[in-house]
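K.L.:
Test case, fold it:
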Amino acid sequence: MMKQLSGPITERAGGARLRRALAVSTLALAWASALPAQAASYTWGNVKVVAGGYVDGIVAHPAQQGLFYARTDIGGAYRYNNATSTWVPLNDWTTPSNWHEMGIESIAVDPRNANMLYMVAGMYTQNWDGNAAVLVSSNQGASFNSYPLSFRTGGNDDGRNAGEKLQVDPNLGSVLMYGTFNDAAQGATNGIWKSTNSGQTWTRLSGFTALSNDGSGSGVAFVTYYQPSAGNGSATPTVFAGVSTAGAASAGTTLYKSTDGGSHWSAVTGGPSGQYPNHGQVGPDGNLYITYGNAIGPNGMTTGQVWKYSVGGNTWQNITPANPNNYSFGYGGLAIDPKKSGALVVMTMDRWWPGDTMFRSTNGGSSWTDVGPASTRDPSLSPWVKFGAATAGFGNWGQVAIDPFNSAHAMYGTGQTVWTTSNLTAADSGQATNWTIGANGIEETATLALISPTSGVPLISGLGDICGFVHTSLTASPAAGMVSNPICGNGTGLDYAKSLTSKIVRVGTGGSGVYGAVSTNGGTSWTPFANQAGSSQGDGTVAISADGGTIVWGPKDVAPAYSTNNGASWTSTGLPVSTSWQILSDGLNGNLFYAYNAATGIFYASANKGVNWYTAASGLATGGKATTVAGNQGDVWLATSSGLFRSTSSGSSWSQVYSGVVTAANSVGFGKAASGASYPAIYLAGTVSGVSGLFRSTDTGSTWVRINDNAHQWGGYSIVVGDPKTFGTVYVAPNSGRGIIYGTSPN
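P.N.:
Okay, the predicted model is just below:
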């Protein structure tokens, strides 16, 4: 029996029995044979969304046609394969302990050596993140050597749109310079650093004292060499640095110059005031072009300018494109055409209405053409970029590159994707430019929820910023675009009715105040919640009973509630308000629901469809992830930093699985059973026998084999879900923003 709840949550009757049950037992599996290094041949790929996040830098190599690199803020870097028009991920080898290195702050190439590639990797300057590293490749990113830095960088911080902060001396490839953020907590390391041995070691330039160390601005926004100041084979003496701090912007001293290779620096006066530099490049006409905004970006700009500085003449000129309608925006991306003196493009930033655009000039900024309004756009490679509209927009926060071998070919990255054209120069004669999605191979989304129903589509996802998808195919971006009615911001919770798999529920954020929806046809169409359970922000997790009749939702700002009419009305469960609820439905019994509070380690259960709840267990590990098993009643697994636990009694008692061998678990999921096996295949993201990775068990956790390798780590793993329809298929959400990974195996 259990105590019925009308007020505070109470323990199940019989506290002594509860405490005895919670004396966690260990399965009789203390010792086992040595763990194989690899279970089987696994093939890994991305579930196709095509991009999805911020591509905040694109670099074209001047010495090899078709060689481009792109960086993302949370999903690593990519190299463009010109033969297949696809992007190849370069950082999938990143270990879970170095997850933050999936944020690429800057990329540099050696103009004299097409094989050399450099990048600064580190996601946040905050003190909870790890120190950054310089990654050096001598084979275009096929492999890297990593050289640690003594400070943190902000690949996903405000100001990540600036650049490039890392540059190779165009006359002497062993010399590099890198400019840091203006971080308040790392003042002793802020500034410009120099390497004279191809990035292996670095020295802070004591002569550069332009940063204020007050946390304002983006620090050193860009570094650029003036190549004509030296001959080939000798170090370039003249170097410029854009300084993005509040003090520099106010004083109009945002450009600094060194004529001795960085030993001494002085401000170049005469530029704009009240503006933060964003990008700076020297053109073949001898001018340094710079874009500016009145904030560091990528958000917050309300004004901006474009200037050029004559290096030889030491003069400034404001060349900002006309803004006849007085729109509110700044400037970000910049690309110089090295084949045409005076030809360049600049990108607006934060022009939220009527939308961002590109301006092009062929005469050094004396006149400009607005490329955006006359452009045509084909989003068929990733239809979701229309965001439910009839046509695709220009995109926002654009960072741009012009092909140094073909003036008509250009590409720009946005907060969502990459667009490319082969007729940019058509704008010079007033003709339309034609753009297609150029992001094939880039997969950069933060995955927040995944389900693979026992029948129907292979996968349904909840994603950061772009809501989520019903994936009818793993190899093509869904033709229907992202889930709609409503289109949400973050898709945070998903579940399906285990005995009625066509019924699915989802919740998230945004959605114009509608935070959830129900589908009765496997995700083909959705009916939004008519009532939001009193929540003003949505979010959280959600579960639907096995029979599809009841939904329990735990929003972030109100107590969990249940609905028996598909969200038309809600009743409070009596559970407390928490931002850490994991709401689950039982895998078989339509009456059973569970609620694990990851902040407190308390596990609650309801035997009457969420009406009344009892404390099934307390004292469980905090910060874990709970999962139920489709087709099994009362079967709950809990992945924790201290190991993997299982309950077969709806959470009232727990046993540790393979104690001493499975020492940590991030997530556990279940897929189709192996031939001859009676229990679903178990997929584990965690640590087994001292090895961190992805593992599979076909014998209910008695033995485990690793299924990924060191080349496929993606910075770690936050969610793992097996496919219940195909044995061996598993879906993985990396810790970073590398989209959704799936693996298949012939055995």
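
K.L.:
use CA for all of it now, contacts and neighbours both
P.N.:
Fine.

K.L.:
Which strands and helices lie in contact with whichever strand or helix holds Leu448?
P.N.:
Under the criterion of DSSP states H and E, Leu448 resides in strand 447-451. Applying 3 or more CA pairs under 8 Å, 6 or more residues apart in numbering; DSSP states H and E, we find strand 447-451 packed against strand 459-463, strand 491-497, strand 717-722, strand 730-734.

K.L.:
Dump the ones you listed to a markdown table, plus distance to Gly274.
P.N.:
Shown next, in a markdown table, are these (distance: least, CA to CA, whole Å):
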| stretch | distance to Gly274 |
| --- | --- |
| strand 459-463 | 37 |
| strand 491-497 | 39 |
| strand 717-722 | 42 |
| strand 730-734 | 41 |
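
K.L.:
Using CSV, lay out those together with distance to Gln416 and mean neighbour count.
P.N.:
As requested, the helices and strands packed on strand 447-451 are exported to CSV (distance: least, CA to CA, whole Å; neighbours: other CA atoms under 10 Å):
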stretch, distance to Gln416, mean neighbour count
strand 459-463, 13, 25
strand 491-497, 16, 28
strand 717-722, 22, 25
strand 730-734, 19, 27
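
K.L.:
One more, please, to line up against the first structure:
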Amino acid sequence: MKKSIVFFMLALIFIFSCSKTSVFVKKQQNPTMEGKYVWRSVIAGGGGFIDGIIFHPKQKDLVYLRTDMGGAYRWDKKQNKWLPILDMFGRNDADNYGVLSLALDPDNPKKIYLMTGKYTQDWAGKGVFLISNDYGENWQSVKLAFKVGGNEDGRGCGERVAVDPNKTNILFMGSTKDGLWKSNDSGNTWEKVTSFNPSNINFVIFDKNSSVKGEATKKIFVSAAENSKSIYVSNDAGKTWSLVKGQPNALMGIRADIAGDNLFITFSDFPGPNGATWGKVMKYNILTGVWTDLKVPEGQGGFSGISVYQKDPNIIAVSTLDRWGEGDEVFLSLDGGKTWKPTLKNAKWDYSYAPYVSREFKPHWIADVKINPFDSNHALFVTGYGLWATKNFKSKNPVWYFNNENLEQTVPLQIISPANGKAHLLSACGDVDGFRYEDDFSKSPPDRHSPPRWTTLSIVCAWQNPDKMVKTFNKPPYGAYSVDNGIKWTDFTKKPDVAKNGGGTRSIAISADGKSIVWYPEKAELVYSLDDGKTWSKCEGGVPPARPIADTVNPKKFYVYDSNSGRMWVSEDYGKSFAKKSGEFEYVTKWTVDDCMAAVVPGFENHLWVTADTKGLFYTEDAGDTVIKVEKVEEAYRIGFGKEAPGNSYPTIFIQGKIDGVVAFFRSDDMGNTWVRINDDRHQFGWIHCIIGDPRIFGRCYLAVEGRGVMLGEME
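P.N.:
You can find the predicted model right below:
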């Protein structure tokens, strides 16, 4: 910016007594909302915990999945893939992607109910009950009076929402901290069942045979998460409750199924998905009150999933829970539970859809298993990393295939798209390391990062030398580097002395030429290395602990933006020392720090853009001495850059933010002067960790979506 303009603006600011003496306002045109984009998943395949499978009892091929962080899915037989049914919920409704229970109306296949919310801590909001009358295409939201822990212990238990099969306007819902609730109007309003005392509930199930059609079902079973006796029964449609006599002690009911006059229940000593050490599988005759131990082979861990084939109740499937040493198992009985055989031990496995699961991924967290109610040879079971299915369940050696078509559940914490080199996109993901893509985003890569480190927290490349990359993770030494474009990774020789709590999320930077690494390990001071992590030294100059980023033009230059103070720090000596710049961005409160990020502009030294949550969007062209506010952007949470528009020299800008009162994804091709919205209301994707552009393809962007993997957006 020319000095005369700077002095003129400073004079105006002084006259009008503005509080920020170095923030200028950039005026711009109103944004258009007509940017038509097509969105699709970048395929990894699974990658997260599916905690429930729900078949419709009367409509063939209608089956749903619920997940702890990635929403819910419906199987589309024509397209042979899973369809996400909650992508229309955005940032402000991201907790709706934690689905603790899913229920179907047995008389109306179009109707679906979801109990949603992720956490029950003090800071968490109340849960939401979702109602759809069109297979999940559209939703009505009902605010609940309590919090819902869709990503907490017990999320793999049975369905806590149950529809009365004889009078379907009646629903019961069990919470995990606030007891049992009832609705008489299909979930639109709820009242607490004060006669039921336990506060933490694992499942609710009706005995259809206890009443006739049109009358409220009299007999209802509820399992409480109690390690004494847990199974309660009501014989008067939920008015009064009592413990079922003769049930096991010191165990809680996890899941249940009813066939005829028999109630089948899996028991464990903890609701899971971790922590179960023993359990039983029991059959309770509802008419006689007799309990029978089905003697499913016991071992380490408990039991969780259970499914009885209604056309022939002799066919029963049961899953174990937390058998870590040998791996969990799915047992099958063809004689009503008298004898059992394992179906995984000698099975054949088809990993073709997602080859990465062939390495070090034993079936675990098998919270649910279901037999297709129309085909007893078709069965599915869940794991902590995806869904398995078989079409020959009853054979001696069933073939299980990874049934995750369009089912993307990874939690990408950082994504990068290098400007050149073979790798076009790389991700750092929770639990499954991350993935490297060259040019085909429609297939799962051959493997995840190698060697595996499980949760990867950061990943960046040297802009001028993309063969050189660094990443962070949670196992000592907390970081690694690659010299072959992310194909193989080598751990740092040692971790910094200050690094004691992990590698940190989006916390590492590498110089444009790949010679220097600057790192902010979790809850530690900034350090740098000039020898690929063999030795580490403290960054001098008093730089605060915050995330570093590297300039793409000047290899010696690094930046650190301190969102707590709103100041930029710059190093011009490969990260050895930093100095504070004079300009002031908007600082934010502690709770919104993660919505404040600085991003360098590729190809432009000293150019950075900064999101400041509700304070808006800012940029600087001199590394932070002069700060300019982008006027029309009311709020900004994430920012990234992509290839410039034809005829332009400045990279395209992508943000997640608010413009004209609408929270959405926007693109600017002219340095923030005008904006176009690039998503519609049906593609909002919940919580976004990153948005970046593609430096090689104009208009394309990528989103790192919590629990929904990486989404790719490009112009229609």
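
K.L.:
Superposed, how do the two chains score by TM?
P.N.:
In this superposition the chains share a TM-score of 0.93, using TM-score structural alignment, normalised by the length of the second structure; 687 aligned residues with a CA RMSD of 1.9 Å.

K.L.:
ok, back up a step: tell me, the strand holding Leu448 of the first structure lands on which residues of the second structure?
P.N.:
Aligning strand 447-451 of the first structure against the second structure (TM-score structural alignment) gives residues 412-416.

K.L.:
and what of stretch 587-596 of the first structure?
P.N.:
Against the second structure, stretch 587-596 of the first structure falls on residues 552-561 (TM-score structural alignment).

K.L.:
Now do the matching stretch: distance to the chain's middle.
P.N.:
32 Å (CA atoms, centre = their mean, to the nearest Å).

K.L.:
Same check on stretch 670-678 of the second structure?
P.N.:
Centroid displacement of stretch 670-678 of the second structure relative to its chain, using CA atoms, centre = their mean, is 29 Å.

K.L.:
What residues in the first structure pair up with it?
P.N.:
The aligned range for stretch 670-678 of the second structure is 699-707, by TM-score structural alignment.

K.L.:
And for stretch 92-110 of the second structure?
P.N.:
Taking TM-score structural alignment, stretch 92-110 of the second structure hits residues 97-115 over in the first structure.

K.L.:
distance between the ends of that stretch?
P.N.:
Start and end residues of stretch 97-115 of the first structure are separated by 28 Å (CA to CA, to the nearest Å).

K.L.:
Show me what counts as buried in that stretch.
P.N.:
Residues 98-112, 114-115 are the ones in stretch 97-115 of the first structure that count as buried (16 or more other CA atoms under 10 Å).

K.L.:
now stretch 139-148 of the second structure
P.N.:
139, 142, 144, 146-148.

K.L.:
Check stretch 658-676 of the first structure too.
P.N.:
Those would be 658-674, for stretch 658-676 of the first structure by 16+ other CA under 10 Å.

K.L.:
circling back to that earlier point, what's next to the match of stretch 587-596 of the first structure, contact-wise?
P.N.:
Outside stretch 552-561 of the second structure, the residues that touch it by CA atoms under 8 Å, 6 or more residues apart in numbering are 462-464, 511-514, 543, 546-551, 567-575, 597-598, 600-605.

K.L.:
got it, and stretch 194-206 of the first structure?
P.N.:
Under CA under 8 Å, 6+ apart, the answer for stretch 194-206 of the first structure is 118, 134, 136, 147, 173-178, 189, 191-193, 262-263.

K.L.:
how does it look with 6 Å?
P.N.:
Under the contact criterion CA atoms under 6 Å, 6 or more residues apart in numbering, stretch 194-206 of the first structure has outside partners 147, 174-177, 192-193.

K.L.:
one step back: redo the buried residues of stretch 139-148 of the second structure as TSV? Include secondary structure and distance to Ser358 of the second structure.
P.N.:
Output for these, formatted as TSV (DSSP: H, G, I helix; E, B strand; the rest coil; distance: CA to CA, whole Å):
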residue	secondary structure	distance to Ser358 of the second structure
Trp139	coil	38
Val142	strand	42
Leu144	coil	41
Phe146	coil	41
Lys147	coil	38
Val148	coil	34
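
K.L.:
And those, which is closest to His424 of the second structure?
P.N.:
Nearest to His424 of the second structure among these: Trp139, at 36.5 Å, using CA to CA.

K.L.:
Please name the nearest non-neighbouring residue to that closest one.
P.N.:
Leaving out its chain neighbours, the residue that sits closest to Trp139 of the second structure by CA to CA, 6 or more residues apart in numbering is Ser132, at 4.8 Å.

K.L.:
Grab the nearest non-local neighbour of whichever residue in the first structure pairs up with Ala636 of the second structure.
P.N.:
Using TM-score structural alignment, the partner of Ala636 of the second structure in the first structure is Ala665. Among residues not flanking Ala665 of the first structure along the chain, Gly686 sits closest, at 4.0 Å (CA to CA, 6+ apart).

K.L.:
and the one you found, what pairs with it in the second structure?
P.N.:
By TM-score structural alignment, Gly686 of the first structure lines up with Gly657.

K.L.:
give me every residue that touches its match.
P.N.:
635-637, 663-664.

K.L.:
ok so, going back, take the buried residues of stretch 658-676 of the first structure and keep only those in strands.
P.N.:
Counting by DSSP state E, those place 662-671 in strands.

K.L.:
just curious, which of the residues you listed is nearest to Gly510 of the first structure?
P.N.:
Of these, the one sitting nearest to Gly510 of the first structure (CA to CA) turns out to be Ser667, at 26.8 Å.

K.L.:
Give me the contacts around stretch 125-141 of the first structure.
P.N.:
Against stretch 125-141 of the first structure from outside (CA under 6 Å, 6+ apart): 90, 115-122, 143-149, 151-154.

K.L.:
Good, wrapping up.
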